[in-house]
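**Student:** Here is a sequence together with a model predicted from it:
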Amino acid sequence: MGHAQVLEGGCRCSRLRFRLTAPPLMESLCHCHGCQRMTASAFSTTISVPEHGFEVVTGETEIGGIHGDEAHHHHCIWCKSWVFTRVEPGLGFVNVRATLIDDPHAFAPYVEMQAAEKLAWVETQVERRYARFPALEDYPALIADYAAWRAGR
């Protein structure tokens, strides 16, 4: 996903469409029990992009999943697909479900988080692994490491 690459995607029914116009800050997997339940799968896939590089092109969302102050999980109002998450307080990025981009092969996870909750039979190929979430102060270095890794691919 280079600087000039624009990625588009949508929910299961395609009524909600989105566009990514900024390079990702990170591509990751999350193994937490919450993501397992939200996806009805082993983990969630995430492309984290700066807020200015994400837009909903068509359709509307509603909040689903947890209804708290920490994260707002946006779902298509029709098919209920979990499309993206905004973390609060506004941290300047949006977490988009990577398998919803039109070309999911463009997604290459660099890091997995919450590996302590990973299902025993799951095996992944990532560069970095965290038992829990990285500390907030570790993210700038992690984002820089990801950018260097991505540029070298």
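**Tutor:** Okay, I see it.
**Student:** Could you use CA atoms for every contact and neighbour count after this?
**Tutor:** Fine.
**Student:** Distance-wise, check the residue positioned nearest the centre of the chain relative to residue 148.
**Tutor:** Among the residues of the chain, the one closest to the centroid is residue 46, at 1.9 Å (CA atoms, centre = their mean). Separation of residue 46 from residue 148 (CA to CA, to the nearest Å) stands at 18 Å.
**Student:** try it against this one:
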Amino acid sequence: MDGGCHCGAIRYRLAGDFANHTLCHCSDCRRASGAPMVGWIMMAREGVALLQGSPQIYASSEHARRHFCAACGTGLFYTNDTMLPGLIDVQSATLDDPGAVPPTDQIQIAERLGWMTGIDALPVHARYPGME
């Protein structure tokens, strides 16, 4: 599976098995991504190969490192050598086919936004309203 950032400056390839595909609801992931939750595919670091470009790294806490494209800001990877030695989390929405790997679980639901529980009741649109 291949993926990359929004502007195309960084491209990567995943190879091998993944441990899980977790939807994280923590406030750190929300603030770093600007989204109500973030999907993470966890796998061995050697299973992620950079094909093009090199991400910038932001120390978001003492042990956590968030890897992102410096040109467009897309978040790509998360590492934490203390909590997850030898593993890397890949933001699943950055895959070329993000629907290829269904989520396996959700974490940090104690921090989940309250309105997420009723989201299926909202009106839906196939495209941007007015452009359907």
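**Tutor:** Thanks, I have the structure now. The structure presented is a predicted model; accordingly, all values stated were derived computationally and were not measured.
**Student:** quick one on the thing from earlier: assumed the residue nearest to the centre of structure 1 was part of a strand.
**Tutor:** Yes - counting by DSSP: H, G, I helix; E, B strand; the rest coil, residue 46 of structure 1 is part of a strand.
**Student:** That one against residue 28, yeah?
**Tutor:** Yes - with contact defined as CA atoms under 8 Å, residue 46 of structure 1 reaches residue 28; the gap is 5.2 Å.
**Student:** So what's the residue count around the equivalent of residue 23 of structure 1 over in structure 2?
**Tutor:** Taking TM-score structural alignment, residue 23 of structure 1 has residue 17 as its aligned residue in structure 2. Residue 17 of structure 2 has 10 neighbouring residues, counting by other CA atoms under 10 Å.
**Student:** Do I have it right that residue 17 of structure 2 meets residue 43?
**Tutor:** Yes - assessed by CA under 8 Å, residue 17 of structure 2 is found in contact with residue 43 at 6.8 Å.
**Student:** Count the residues that sit near the aligned partner of residue 114 of structure 1 in structure 2.
**Tutor:** Counting by TM-score structural alignment, residue 114 of structure 1 lines up with residue 108 in structure 2. Residue 108 of structure 2 sits with 12 neighbouring residues when counted by other CA under 10 Å.
**Student:** give the contact list for residue 108 of structure 2.
**Tutor:** Taking CA atoms under 8 Å, 6 or more residues apart in numbering, we find residue 108 of structure 2 in contact with 24-26.
**Student:** Swap in 6 Å and give it another go.
**Tutor:** 25-26 (CA atoms under 6 Å, 6 or more residues apart in numbering).
**Student:** any idea how far it lies from residue 41 of structure 2?
**Tutor:** According to CA to CA, residue 108 of structure 2 stands 16 Å off from residue 41 of structure 2.
**Student:** those helices in structure 1, which residues are they?
**Tutor:** 33-39, 139-151 (DSSP state H).
**Student:** Quick check: which of those is buried the most?
**Tutor:** helix 33-39 (a mean of 16; mean count of other CA atoms under 10 Å).
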